[in-house]
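In: Below are the sequence and a predicted model; questions follow.
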Amino acid sequence: MPIQWRKSSGTLTFLDPTRNWEPTARVTEIRHDPLTGLRARILDYPAHFPPPPDFRPAAEESAGWCPFCPERVTTVTPRFLAAVTGEGRLVRGPAILFPNLFPYDENSAVGVFSGDHYMPLNAITAGWVQPGLELAQDYARVLAQAYPGRTRHFTFNWNFLPTAGASLVHPHFQIIAGEEPTNRHADLLEASRGYYREHGRVFWEELAEEERAAGERWLGETGPVAWVAAFAPQGLLEVWGITDSGRYEELSAAALGGLADGISRLASAFAEEGYSGFNLTIFSGVTEEDRRSFRVQLRMVPRLLLSAAGTSDMNYFHTLHGEAITMLRPEEVAARLRPRFSPAPAEGGPA
């Protein structure tokens, strides 16, 4: 049975004061995620966004006390127990990882990509991102050795700049890996397992194949990572990067490089589109069954302010109804992003 792409629509007709009270019809389209059924609403609404805020003054103000800058990071951040690493912290090139002072779970870590205190969105390169992705994999493997037999719902998470919820402008990411998954992680794992049990096929492989063949939301590939615009986006737009492995600790170097490459291309595109930050999560499989049924996947959603008054792009629909709204059709988004995934790297992207 092929993947189901479910959508419906409703129309509101009203007397429009901007058109001399003529009847005007606006259509709202409701889409369902093809695996989980999670809804998203696409509004018939003109999208006009203000210029992104300038974070350079905040960066200059915080440079003197930022805990993630090189002159302070080893003296003011926590250290791991010796059971995790005798070195206290994990290091990979310019990237460094340490326990989260305010943890979200029993295994909760913060990683700093580099000593760069402020990184503009369009300056993010694959080479700058990749050590952080590799360091996260080091942590996943260390946890497996330090706590054998423990369930770890591993995710890599990144709020880039305050628009996306970052408390500091210094770029950093967070790892959570506890026995209890987040709601979204649990839904993805269970639905993937269920699809595999029912159909004997991996949903994520079928999704990539169908999206590549249809072309509407297909962006391209970076090594073994397939990139698509989500059919039912959970933000103004949402991009997925689908790998070829079930668990993060088993990703190949080529897959980590492909993820870093795609992040760089998307960051550059988001900057060009006028966004001022993004949220990013990489979900990992957990069990032996997930090696067969799940594929490690990256999800990236740009963030912005909707008005000069600082209106958030999230409201009661997102926070209380658990449903996303957008004014951007995924197919139109894909058409704009697709050139970034041509074989040649995007300008300002990875070298």
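Out: In hand now; what should we look at?

In: C-alpha from now on. contacts and neighbour counts both.
Out: Fine.

In: For the chain, which segments count as helices?
Out: In the chain, the helices defined using DSSP state H lie at 56-62, 73-76, 126-146, 183-199, 203-214, 253-273, 288-293, 316-319, 330-337.

In: Which strands or helices does the third one pack on?
Out: It stands for helix 126-146. strand 90-92, strand 95-99, strand 108-112, helix 253-273 (3 or more Cα pairs under 8 Å, 6 or more residues apart in numbering; DSSP states H and E).

In: could you dump the helices of the chain to JSON lines with mean neighbour count and distance to F49?
Out: Shown next, in JSON lines, are those (neighbours: other Cα atoms under 10 Å; distance: least, Cα to Cα, whole Å):
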{"stretch": "helix 56-62", "mean neighbour count": "13", "distance to F49": "20"}
{"stretch": "helix 73-76", "mean neighbour count": "14", "distance to F49": "36"}
{"stretch": "helix 126-146", "mean neighbour count": "20", "distance to F49": "28"}
{"stretch": "helix 183-199", "mean neighbour count": "16", "distance to F49": "29"}
{"stretch": "helix 203-214", "mean neighbour count": "16", "distance to F49": "29"}
{"stretch": "helix 253-273", "mean neighbour count": "22", "distance to F49": "10"}
{"stretch": "helix 288-293", "mean neighbour count": "18", "distance to F49": "40"}
{"stretch": "helix 316-319", "mean neighbour count": "12", "distance to F49": "19"}
{"stretch": "helix 330-337", "mean neighbour count": "18", "distance to F49": "16"}
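
In: Tell me which of those helices lies nearest to A47.
Out: Of all the helices of the chain, it is helix 253-273 that lies closest to A47, at 11.9 Å by Cα to Cα.

In: other SSEs contacting that closest one?
Out: The helices and strands touching helix 253-273, judged by 3+ Cα pairs under 8 Å, 6+ apart, are helix 126-146, strand 218-222, strand 225-229.

In: Throw those into CSV and include distance to M119, thanks.
Out: Converted to CSV, the helices and strands packed on helix 253-273 look like this (distance: least, Cα to Cα, whole Å):
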stretch, distance to M119
helix 126-146, 10
strand 218-222, 23
strand 225-229, 24
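
In: adding another structure so you can compare the two:
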Amino acid sequence: MLFRREVREARFLSPLQGFAPVVQRVEFRRDPLTGRWSRINLERARRVRQAVGGHPSGLLEESRRGCFFCPENLDRSTPKLPPEFGEERMRRGEAVLFPNLFPFAEFHAVVVLSREHLLPLREFHPGRLGEAVGLSLEYFRRVRGLDPSVGYGMLNWNHLPPAAASIVHPHFQLLMDRTPTFWLEETLRAGRDYRRRRGRNFWLELLREERERGERWIGEGEEVCWLAPFAPQGQNEVWAVFREASCFGEVGEEGVRELAEGLSRVLRGYEELGVETFNLTSFSGPEDGSGRRYHRLSLRVISRPSLRPLYTSDSGFMERFQYEPVVETLPEELAGKLRRVFGG
């Protein structure tokens, strides 16, 4: 497996060092499956950002007032499932599932994770996450039972406004589509091509290679492995890759438990790194299991900018238009820090 990287040097006279000559290294990395490039410059993390300091904790607390997802408002403020689901809202422990009021998919649901309006990342413990993930998988199964032609499930989490959450209260967003998203389709296509060329499953090869190398390996269980990707698409990116499951429909109780345990550790590690906001998404193959020969289910997490009244977004022209992200965190360093949280 080829982990391709190129290092180039930018040279200039820096006002930060009395206009002395300086050299900054820019590392270009190519994703070994899709071929997508990313750029890493650790010096950019030190650059001056014109942002207003202070933490908007008061505004976050203010958002509690009238929150649709808080227990006292949820039943009268959130939509109900259609009658064919057999219940108005699905529940498991603290987790509550209902339709998205403003959907962008035929089947688009919200899962509220907790009764609490605001939680530090360390309090997303495995039990709480396991309830929400288990409820999400039950929703996917019910949708498939109603319409087997809806074959692609996606679990997503935007945590807090810098990560595009319109509501502060912690919640997943679940989508079930008839066709894969653009990037999932590209990933599936690349996996099929790899299988045809090499005769092997890329994801199993990746797990073997990364485990042997060790530098980006974070931890593993019987069913789920955790690593920092070679060519990250965002800051502090972490992947969870299932050894056997190619789609959510193939995940059982042990897979849910391991995913919840590992994600809880990642979020605890994020908090230790000073991260407050993040995005999570999934890349689940076709629910009929036809992707098993070339695909494995993965979930991916990236950190987003810190909560400030005025902050610098990490998504600019390179990320939004050129699809070649500029990253300020080194995967190998991130993996070393998170291994400690995983007990490695």
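Out: Nice, thanks for sending it over. Because the structure is a prediction, the values reported are computed rather than measured.

In: In a markdown table, list the helices of structure 1 along with distance to W21 of structure 1.
Out: Listed next are the helices of structure 1 as a markdown table, based on distance: least, Cα to Cα, whole Å:
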| stretch | distance to W21 of structure 1 |
| --- | --- |
| helix 56-62 | 46 |
| helix 73-76 | 61 |
| helix 126-146 | 52 |
| helix 183-199 | 44 |
| helix 203-214 | 41 |
| helix 253-273 | 34 |
| helix 288-293 | 55 |
| helix 316-319 | 29 |
| helix 330-337 | 30 |
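
In: Show me the one of the ones you listed that comes nearest N107 of structure 1.
Out: Using Cα to Cα, the helices of structure 1 put helix 126-146 closest to N107 of structure 1, at 8.4 Å.

In: The closest one vs structure 2, average offset?
Out: Helix 126-146 of structure 1 differs from its equivalent in structure 2 by a mean of 0.7 Å after superposition (mean Cα distance after the TM-score superposition for structure 1).

In: Go ahead and name everything in contact with that helix.
Out: 83-85, 90-97, 111-114, 150, 154, 156, 175, 248-249, 256-257, 260-264, 349-351 (Cα atoms under 8 Å, 6 or more residues apart in numbering).

In: In contact with R292 of structure 1, which residues?
Out: 196, 202, 246.

In: Could you do F173 of structure 1 as well?
Out: Shown in contact with F173 of structure 1 (Cα under 8 Å, 6+ apart): 110-113, 156-159.

In: ok, and the most crowded of those residues?
Out: Counting neighbours by other Cα atoms under 10 Å, the top entry in these is G111, with 27 neighbours.

In: got the end-to-end distance for stretch 145-152 of structure 1?
Out: End-to-end distance for stretch 145-152 of structure 1, by Cα to Cα, to the nearest Å: 12 Å.

In: Now it: buried residues?
Out: R152 (16 or more other Cα atoms under 10 Å).

In: What lies in contact with stretch 258-266 of structure 1?
Out: By Cα under 8 Å, 6+ apart, stretch 258-266 of structure 1 touches 124-127, 129-130, 133, 221-225, 227, 241, 298, 337, 340-341, 345-346, 349-350.

In: Next one: F68 of structure 2 from D75 of structure 2, what distance?
Out: 9 Å.

In: can you pull the contacts of G10 of structure 1?
Out: Contacts of G10 of structure 1 by Cα under 8 Å, 6+ apart are 27-29.

In: Next one: whichever residue in structure 1 pairs up with P15 of structure 2 from L304 of structure 1, what distance?
Out: Counting by TM-score structural alignment, P15 of structure 2 lines up with P17 in structure 1. Taking Cα to Cα as the measure, P17 of structure 1 and L304 of structure 1 are separated by 29 Å.

In: When these two are compared, which one has more neighbours?
Out: Applying other Cα under 10 Å to P17 of structure 1 and L304 shows that L304 carries more neighbours, namely 24 against 10.

In: Am I right that that one is in contact with T163?
Out: Yes. The pair L304 of structure 1 / T163 is scored as a contact, 6.1 Å apart, by Cα atoms under 8 Å.

In: Find residues that contact each of those two.
Out: Joint contacts of L304 of structure 1 and T163 (Cα under 8 Å, 6+ apart) are 276-277.

In: about what we covered before: from the contacts of F173 of structure 1, which single one is nearest D290 of structure 1?
Out: Nearest to D290 of structure 1 among these, counting by Cα to Cα, is F156 at 17.3 Å.

In: residue contacts, the closest one?
Out: 136, 173-176, 280-283.

In: Okay, the alignment partner in structure 1 of R29 of structure 2 and E180 of structure 1: tell me how far apart.
Out: By TM-score structural alignment, R29 of structure 2 lines up with R31 in structure 1. Distance from R31 of structure 1 to E180 of structure 1, counting by Cα to Cα: 29 Å.

In: Quick one: map L320 of structure 1 onto structure 2.
Out: By TM-score structural alignment, L320 of structure 1 lines up with F321.

In: Please identify which of the helices and strands packed on helix 253-273 of structure 1 is closest to V333 of structure 1.
Out: Nearest to V333 of structure 1 among those is strand 225-229 (7.3 Å), distances taken as Cα to Cα.

In: you'd agree S312 of structure 1 is up against L305?
Out: Yes. Between S312 of structure 1 and L305 there is a contact under Cα under 8 Å: 5.1 Å.

In: which one of the two has more residues nearby?
Out: When S312 of structure 1 and L305 are compared for neighbours, L305 comes out ahead with 21 against 13, by other Cα under 10 Å.

In: With T163 of structure 1 as the reference, measure out to that one.
Out: From L305 of structure 1 over to T163 of structure 1 the distance is 7 Å, taken as Cα to Cα.

In: Just give me the neighbour total for E72 of structure 2.
Out: For E72 of structure 2, using other Cα under 10 Å, the count is 12.

In: about what we covered before: R31 and E180 of structure 1: which is more packed in?
Out: Comparing R31 of structure 1 with E180 by other Cα under 10 Å, the one with more neighbours is R31, at 20 against 13.

In: OK, contacts around the closest residue to the more buried one other than its chain neighbours?
Out: Using Cα to Cα, 6 or more residues apart in numbering and skipping residues adjacent in sequence, the residue nearest R31 of structure 1 is K7, 4.3 Å away. Listed by Cα under 8 Å, 6+ apart, the contact partners of K7 of structure 1 are 29-32.
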